[in-house]
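*Asks:* Build the 3D model from these lines:
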Amino acid sequence: MELLHYSFFQNALFGSLLTAISCGIIGTYIVARRLAFISGGITHASFGGLGLGFYLGVNPIGMALVFSILSALGVEWASKTQNVREDSAIAAVWSLGMALGVFFIFLTPGYAPNLSAYLFGNILTISMGDIYAIAILSVLLAVLFILFFREIVYSAFDRDFAQTQQLPVKTIESIMMFFIAVTIVLSIRLVGIMLLMSLLTIPQMTANLFTQNFNKVIFGSIGIGFAGCISGLLLSYYLNVPSGAFIIIVLVLFFLIAKGVLFLSHKQ
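*Replies:* Model prediction:
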């Protein structure tokens, strides 16, 4: 319990909770719309922004945010208006972002920057500025889903039906892509670029084993994500390894345990 007296651990707890909320909300939309591959492309495209930030000597997270938003909207624009296959556009953005990141980091003068916290995550290094940013994002996502829940759900599950109901489907999809990009970048501190896609999908998959209700999946994935973050955080602290790896391992274990429990209950 003495860990709770340390400010860095308190920041990590708040950061874990707020990240679980934002990823739980936006991740449910990603799973419903089957956008896991897109989220992976945006995540890896942000590496180009990190590299450019290091090269220019500015905040790398800010540049990664710009890269991610442009990548998300670019994929949406190319696949919807330019007759480009969505998977091809995602692959192009994915590889281009990683290539640009390596290019700019190689050109950065002085010592090579430490990329471990960005690639694999380290929630223990989260700052109050990161917490404020993810808190604002969580509030915005909650308000958005409360005010436009029907429109978002209809667009996620059946965009053709949503269009027949005169809903602004394209606008909704663009707004959601924007928030997907922002959520991805602000969550990099937690699990890192290499593992972030799992945080946006595994808790939702686990919650989906028990319910098909969109609301319940959101709340369930938030709880599962937060429990995984806390467990991974404690393990990473005591074993002195990046927190992101342990968080994902714990979330996978949660999924396997839930799957096993359901299997045994059906057998009985």
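*Asks:* from here on, contacts and neighbour counts on C-alpha atoms
*Replies:* Fine.
*Asks:* Name the helix or strand for the residue nearest to Leu4 when sequence neighbours are not counted, please.
*Replies:* Distances taken as Cα to Cα, 6 or more residues apart in numbering put Gln10 closest to Leu4, at 6.1 Å, once the chain neighbours are dropped. Per DSSP states H and E, Gln10 falls inside helix 7-32.
*Asks:* Pull out the buried positions in that helix.
*Replies:* 8-9, 11-32 (16 or more other Cα atoms under 10 Å).
*Asks:* ok, how many other residues are close to the residue nearest to Tyr118 when sequence neighbours are not counted?
*Replies:* Nearest non-adjacent residue to Tyr118, counting by Cα to Cα, 6+ apart: Gly192, 5.0 Å away. Gly192 has 26 neighbours, counted by other Cα atoms under 10 Å.
*Asks:* Now do the contacts for Cys259.
*Replies:* Just so we're on the same page, residue 259 is Lys rather than Cys. Lys259 is in contact with Thr206, Leu209, counting by Cα atoms under 8 Å, 6 or more residues apart in numbering.
*Asks:* sec struct for it, please.
*Replies:* What DSSP: H, G, I helix; E, B strand; the rest coil gives for Lys259 is helix.
*Asks:* And this one, please, so the two structures can be compared:
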Amino acid sequence: MNALAGFLTDPWQLPFMQRAFAVAAIIGAVCGVVGVHVVLRGMAFIGDAVAHSAFPGVALAYAFEGNLLLGGAAAGITTAVLIAFVSQNRRLKEDTVIGVFFAFAFGLGIVLVSTRDSWTTDLSSFLFGQVLAVSAGDVRTVAVVGAVLVLVVLAIGKELVTVSLDRETARCAGLPVFRLDLTLYILVTTTIVMSLEAVGNILVLALLITPAATARMLTERLWAMTLLASSVGCLGSIAGLYVSYVYDLAAGGSVVVVLTGLFVLTWCLAPRHGLLAKLVRRPEVTAPVVAGR
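*Replies:* Alright, predicted model coming up:
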């Protein structure tokens, strides 16, 4: 009993772990909320694209000794706006436009990095995350930005779902489809940039997608899916940090492995849509998410 109590409380005695837990919990919860709409939209590729499109901004900020996260945010939001604008052309599918700008942004980042003779710890932390090194100021910034993101998503959640399910119906209903697209892209971009310090550019997509995908296996209701995704993201991130602390593993990678483990467990055991449930009764068609109650 004492050993278990020590396991649970020891990390909280360390100030850097306290900050890491706070940031991981906030980012996990926010990624869950925003990720719901990414999963419903079937646009997981945009998360990967935006994460990589932030790379040239980071490389440019690094070259001029600027703030890496601000540089990444500027490049990511610029790419998101371009994707939202160009994808309004009905001759091009959204994933096609995303692929074009994703490849360009990442290629530009590689070109910019190649102009430098060496990489530094700061640039490496952008790629792989450095949640154990966050400051008290970082915690406050993540908390404020995260709260704003969640409030915006909750305010326009039903409209985002409507556009995700049927864009033409949304247009006929008078919804500002382009503005909603642009808002969602900026929300995703801001969430990703905010999460880079926790898991890094390479793993950030998992934090955005996996909790929402886990929740999607358990419910068809938007409010329930949002609550579940936020909870899975928050608790899974904390559990991942515990694993990292106990076994001296990479923090970002441990968080992603734990979240993926929760997804696999849910995929197997979900009461209605899990693998075991489908083996014992005739498969059912997954119902669409309902925005209301």
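*Asks:* re earlier: so what does the residue nearest to Leu4 of the first structure match up with in the second structure?
*Replies:* With TM-score structural alignment as the criterion, Gln10 of the first structure lines up with Gln18 in the second structure.
*Asks:* And Leu200 of the first structure, by the same measure?
*Replies:* Aligned counterpart of Leu200 of the first structure in the second structure: Leu208 (TM-score structural alignment).
*Asks:* Identify the residues contacting that match.
*Replies:* By Cα under 8 Å, 6+ apart, the contact set of Leu208 of the second structure is Cys31, Gly32, Val34, Gly35, Gly47, Ile192.
*Asks:* quick check, nearest of those to Gly233 of the second structure?
*Replies:* Closest approach to Gly233 of the second structure among these (Cα to Cα): Gly32, at 5.5 Å.
*Asks:* Not counting its neighbours along the chain, what's nearest Tyr185 of the second structure?
*Replies:* Per Cα to Cα, 6+ apart, closest to Tyr185 of the second structure is Ala80, 5.5 Å.
*Asks:* give me every residue that touches the residue mapped onto that neighbour from the first structure.
*Replies:* Aligned by TM-score structural alignment, Ala80 of the second structure pairs with Ala72 of the first structure. Counting by Cα under 8 Å, 6+ apart, Ala72 of the first structure makes contact with Ile38, Ile42, Met177, Phe178, Ala181.
*Asks:* check which helix or strand covers Ala72 of the first structure.
*Replies:* Judged by DSSP H and E, Ala72 of the first structure forms part of helix 60-81.
*Asks:* Can you give the distance of the following helix or strand past that helix from its chain's centre?
*Replies:* Next helix or strand after helix 60-81 of the first structure toward the C-terminus (DSSP H and E): helix 86-107. Relative to the chain's own centre, helix 86-107 of the first structure is displaced by 18 Å; criterion: Cα atoms, centre = their mean, to the nearest Å.
*Asks:* residues making contact with helix 86-107 of the first structure?
*Replies:* 37-38, 40-52, 54-55, 71, 75-76, 78-79, 112-113.
*Asks:* what range in the second structure does stretch 136-144 of the first structure sit on?
*Replies:* Counting by TM-score structural alignment, stretch 136-144 of the first structure corresponds to 144-152 in the second structure.
*Asks:* I meant to write stretch 218-227 of the first structure there.
*Replies:* The aligned range for stretch 218-227 of the first structure is 226-235, by TM-score structural alignment.
*Asks:* can you pull the contacts of the residue sitting nearest the centre point of the first structure?
*Replies:* Taking Cα atoms, centre = their mean, the centroid of the first structure lies closest to Ile184, which sits 3.9 Å from it. Counting by Cα under 8 Å, 6+ apart, Ile184 of the first structure makes contact with Ser39, Ile42, Thr43, Leu196.
*Asks:* again with Arg33 of the first structure
*Replies:* Ala156, Phe157.
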